[in-house]
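K.L.:
take this sequence and fold it.
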Amino acid sequence: MHDLVKLLEKKNLTISSCESITGGAFSEALVKTEGASKVFRGGLIAYSAHSKVHLARVQLTTLQSFGAVSVETAIEMAQNAKNLFDSDMAISFTGNAGPENYENKPLGLVYIALAYNNKCLVYEYQLSGNRKQIINKCVKLTPELIKENLK
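P.N.:
The predicted structure is shown next:
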């Protein structure tokens, strides 16, 4: 995370997050990094469908049509966090860390969305491991994903 914070600071960019599957693990890792206060606007944990609709402003029709674990939900989470926190970019995490299938979607299916420069890119991963391992993998993937999009 150190390299990510330094890069955002160098480029004078701010970031925010909207987390479901990671439950705040990304935000926690970021704020443990020296200099995070210069680049991190804030994070929202929208774990339940209720919080996705009422706090993260995901459309109820999106959840009903595509589910919480979907490209569409990840996009709305990221775009709405970017607007809510007035940040230059926002990252969102939604997926299924188990122990069972959720919404008939496989264990380890994860969507990470990055809203930046008037676009939103979504990355789909099929991760293995237990809940903790899947969450940790999501967080570890994120700095490189963001850095690649800033090049």
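K.L.:
every contact and neighbour count from this point should use C-alpha atoms.
P.N.:
Noted.
K.L.:
residue 87 touches residue 41, doesn't it?
P.N.:
Yes. Using C-alpha atoms under 8 Å, residue 87 is in contact with residue 41, at 6.5 Å.
K.L.:
I have a second one here; can you model it like the first so I can compare?
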Amino acid sequence: MKDTSQQISDLSYQLVQLLIKKNLKISFAESMTGGLFASELTRIEDASKVFKESFVVYSDQAKINVLKCKKTTIDQYTVYSKQVIEEMLLGLRKQSEADILVAVSGIAGPRTYHGLDIGTVYIGIDYQGQIINEKHHFNGDRQEIRYQTLIFTFNKLIEYLKK
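P.N.:
Okay, here's the model as predicted:
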């Protein structure tokens, strides 16, 4: 089995190549990954042909200020929810002309929050108006959870783009 670093590099390359082939652009709204998606994608040559932007909205206030998430939604459901992912995607849509939007929020640890387990991650993908909004659980330490989130999300994007 490939090591995590090589796996991420390979997936990033595949994603960039598929986006180029399909002439699509991508943007991210990252919370718990803190810019990891953007960082890994831009390590690939020609990423500039497909990558529009990434907003790192780590704090609740950043989600409110940058993506216009509603404080009432955050207060009612927490930032670790499908409802907030939906608002993150909507806010990203208003700021980006990308064809594919990705939003991620979750708990990488080391502590639990709001009764949710470490490794609880919400991932939203808006591919030309088709929205996927899912809850997942990953195991490991903080960094492993962030890497697993990227690997899962990039695999999911590649799967959709190959259809």
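K.L.:
picking up where we left off before, list residues touching both of residue 87 and residue 41 of the first structure?
P.N.:
By C-alpha atoms under 8 Å, 6 or more residues apart in numbering, residue 87 of the first structure and residue 41 have these common neighbours: 14, 15, 16.
K.L.:
in strands, which of those residues fall?
P.N.:
Applying DSSP state E to those, the entries found in strands are 15, 16.
K.L.:
of the shared contacts of residue 87 and residue 41 of the first structure, just say which sits nearest to residue 82 of the first structure.
P.N.:
Taking C-alpha to C-alpha as the measure, residue 82 of the first structure lies nearest residue 16 of those, at 6.3 Å.
K.L.:
map that closest one onto the second structure.
P.N.:
With TM-score structural alignment as the matching criterion, the partner of residue 16 of the first structure in the second structure is residue 27.
K.L.:
next: residue 139 of the first structure.
P.N.:
By TM-score structural alignment, residue 139 of the first structure lines up with residue 150.
K.L.:
same check on residue 67 of the first structure?
P.N.:
In the second structure, residue 67 of the first structure lands on residue 78 (TM-score structural alignment).
K.L.:
translate residue 159 of the second structure into the numbering of the first structure.
P.N.:
In the first structure, the residue paired with residue 159 of the second structure according to TM-score structural alignment is residue 148.
K.L.:
try residue 88 of the second structure
P.N.:
Taking TM-score structural alignment, residue 88 of the second structure has residue 77 as its aligned residue in the first structure.
K.L.:
for the second structure, which segments count as strands?
P.N.:
Along the second structure, counting by DSSP E, strands occupy 26-30, 51-56, 100-106, 120-127, 130-137.
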